[in-house]
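Undergrad: build me a model:
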Amino acid sequence: MSRPRRGFVPRILVLPALIGLAFLVVPLLALIGHVDWGTLWADVTAASSLAALGLSLLTGVIATALCLVLGVPLALLIARSSPRRAALLRVLVTVPLILPPMVGGAALLFLFGRNGWLGPVLLDAGLRIPFTTTAVVMAQTFVALPFLVLAVEGPLRAVGTGYDEVAAGLGAGRWTILRRVTLPLAGPGLVAGTILCFARAIGEFGATALFAGNAPGTTQTMPLAIYTAFNGAGVSQGSAVALSLLLLGAAIAVLLLVRAWRPEVVR
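TA: From the prediction side, this is the model:
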């Protein structure tokens, strides 16, 4: 059995590669090293920490559900569009990924704020969105939706429409094809996209801070509580480090779950 080829990477590149890896890993190790393990449980279970954690989980779940309701149809639309239209739609979906989150928060504020395009109409109807828990969900949805759409659209485009056409030829209706054929084929992408979407939602900071504010118990999620603590207010620094550790653990768990659902590449 032949040995796997390792390529011909110049050995001199190993040093900058290791420096880059250390630059990414060592700060996280420093964070872990700063955790006071003796008070970790007390820090995590403090009232302010539980409020931020509970709000993050609640709004993250709601935002992920909204992303599924809106993102799966959008992914289907992109996957089944002509190449030119699909490219345009894909660009529009990707824009929030490359924009600074603060820009997304400002955009939402200019749309739904008191002086925004829809603000006066909503106020006349007795609805106020900015600086409420609803605004947290909307900000999380805005930044997390592209992760789900792009994760689902790729598998849908890859499998094509051949199986759908066979099912239609056997007499299956559109909804049956969607439920029994299309979505199962995109299952790994759907699961991975959902996990990434939830992780991005609970880690959102910039758009939430600008559009929803930082009110404890109402709009202060875990990232906002951590930021506030390190600026000397609200949650204690011990709780902030503990919450940071929770977010780090959640990120690692997400990567492991996504890896578990990713098909192996056959070489």
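Undergrad: can we go C-alpha only for contacts and neighbour counts from here?
TA: Fine.
Undergrad: got the contact list for the one helix or strand residue 165 maps to?
TA: In the assignment (DSSP states H and E), residue 165 maps to helix 162-169. With C-alpha atoms under 8 Å, 6 or more residues apart in numbering as the test, helix 162-169 has contacts from 174, 177, 181-182.
Undergrad: structure for this one too, so we can compare:
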Amino acid sequence: MLDGLTQPLSPAEWSAVALSLRVSLWATLVSLPLGVFTAYALARWRFPGRELLNGLVHLPLILPPVVTGYLLLLTFGTRGPVGGLLQEVGIVFAFRWTGAALAAGIMAFPLMVRAIRLSVEAVDPKLEEAAATLGAPRLWVFATVTLPMILPGVIAGAILAFAKAMGEFGATITFVSNIPGQTQTLPSAIYAFLQVPGAEGAALRLVLISVVLALSALLASELLARRVAKRVAGQ
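TA: Prediction:
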């Protein structure tokens, strides 16, 4: 098995790595604006249904990933209430890489929101109130006062979400299956190789790649967050 580590990656393995990076990147980029808005709303606003929203945001962490994937299939499948409407305009998620990005983004969303929310809660609301009393619009106050101060948390949340999306398996394989070259991400490829006698070396190579990518993301999160925090403090 260890001999397989010295062999180059096959086209199927490269495809799984590339697709995982693509899925994780899009899942993070698309969900980031919503994550910032949700985190700010939960940290600053008081409104009816706030606790319900907080529960829904964290629900993917509690539910089994397979259940989340099945709910996505019921909702965004071609026969689902949302998926059926989207199909009419040419947007399909089920059994497509876009569906893998949707599933990965939903599973990673709670981690992103949690990291950003903690940063928002650490900002003194009086700073925002002071800017508002000077006549600055709320959106401008957020962009010029709040956002720079919570930027380390935003970066940390985004990178944690990216790492989580890279490792998502249960919801993804339930929603979009395990189609090589189309929906087969790193975890799905590892699972597939483990079912084939003699393919343990390929599975081990992908496992090591997953570990390296996850650790790199976590280290990058720490370094970037510290650098931005020092820059903000220097201001």
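Undergrad: what does the superposition give as a TM-score?
TA: TM-score of the superposed chains, computed with TM-score structural alignment, normalised by the length of the second structure, equals 0.87; 226 aligned residues with a C-alpha RMSD of 2.3 Å.
Undergrad: thinking again about what came up before, okay, the contacts of helix 162-169 of the first structure in a markdown table with secondary structure and distance to residue 213 of the first structure next?
TA: Output for the contacts of helix 162-169 of the first structure, formatted as a markdown table (DSSP: H, G, I helix; E, B strand; the rest coil; distance: C-alpha to C-alpha, whole Å):
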| residue | secondary structure | distance to residue 213 of the first structure |
| --- | --- | --- |
| 174 | helix | 43 |
| 177 | helix | 43 |
| 181 | helix | 43 |
| 182 | helix | 40 |
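Undergrad: quick one, which of those are buried?
TA: 177, 182 (16 or more other C-alpha atoms under 10 Å).
Undergrad: aligned partner of residue 92 of the first structure in the second structure?
TA: For residue 92 of the first structure, the aligned position in the second structure is occupied by residue 56, per TM-score structural alignment.
Undergrad: correction: the previous question concerned residue 129 of the first structure.
TA: Taking TM-score structural alignment, residue 129 of the first structure has residue 93 as its aligned residue in the second structure.
Undergrad: measure its match to residue 213 of the second structure for me?
TA: Remark: distance between residue 93 of the second structure and residue 213 of the second structure (C-alpha to C-alpha, to the nearest Å) = 26 Å.
Undergrad: tell me which residue lies farthest from the centre of the second structure.
TA: Largest separation from the mean C-alpha position in the second structure: residue 134, at 37.1 Å (C-alpha atoms, centre = their mean).
Undergrad: if we can go back for a sec, ok now do the match of residue 129 of the first structure, which residues does it touch?
TA: 76-77, 83, 99-100, 102, 176.
Undergrad: hmm, 6 Å instead?
TA: residue 99 (C-alpha atoms under 6 Å, 6 or more residues apart in numbering).
Undergrad: ok, residue 242 of the first structure next?
TA: residue 44.
Undergrad: residue in the first structure matching residue 181 of the second structure?
TA: In the first structure, residue 181 of the second structure lands on residue 217 (TM-score structural alignment).
Undergrad: re earlier: just give me the match in the first structure for the residue farthest from the centre of the second structure.
TA: The alignment partner of residue 134 of the second structure in the first structure, by TM-score structural alignment, is residue 170.
Undergrad: so what's that match up against?
TA: So residue 170 of the first structure contacts nothing (C-alpha under 6 Å, 6+ apart).
Undergrad: separation between it and residue 176 of the first structure?
TA: Relative to residue 176 of the first structure, and taking C-alpha to C-alpha, residue 170 of the first structure is found at 11 Å.
Undergrad: ok, now residue 40 of the first structure?
TA: Taken as C-alpha to C-alpha, the span from residue 40 of the first structure to residue 176 of the first structure is 50 Å.
Undergrad: tell me the secondary structure at the match of residue 129 of the first structure.
TA: coil (DSSP: H, G, I helix; E, B strand; the rest coil).
Undergrad: over to residue 196 of the second structure?
TA: Residue 196 of the second structure ends up coil, using three-state DSSP.
Undergrad: burial of the equivalent of it over in the first structure, as a residue count?
TA: Taking TM-score structural alignment, the alignment pairs residue 196 of the second structure with residue 232 from the first structure. Per other C-alpha atoms under 10 Å, the neighbour tally for residue 232 of the first structure reads 10.
Undergrad: now swap in residue 144 of the first structure and tell me
TA: With other C-alpha under 10 Å as criterion, residue 144 of the first structure counts 29.
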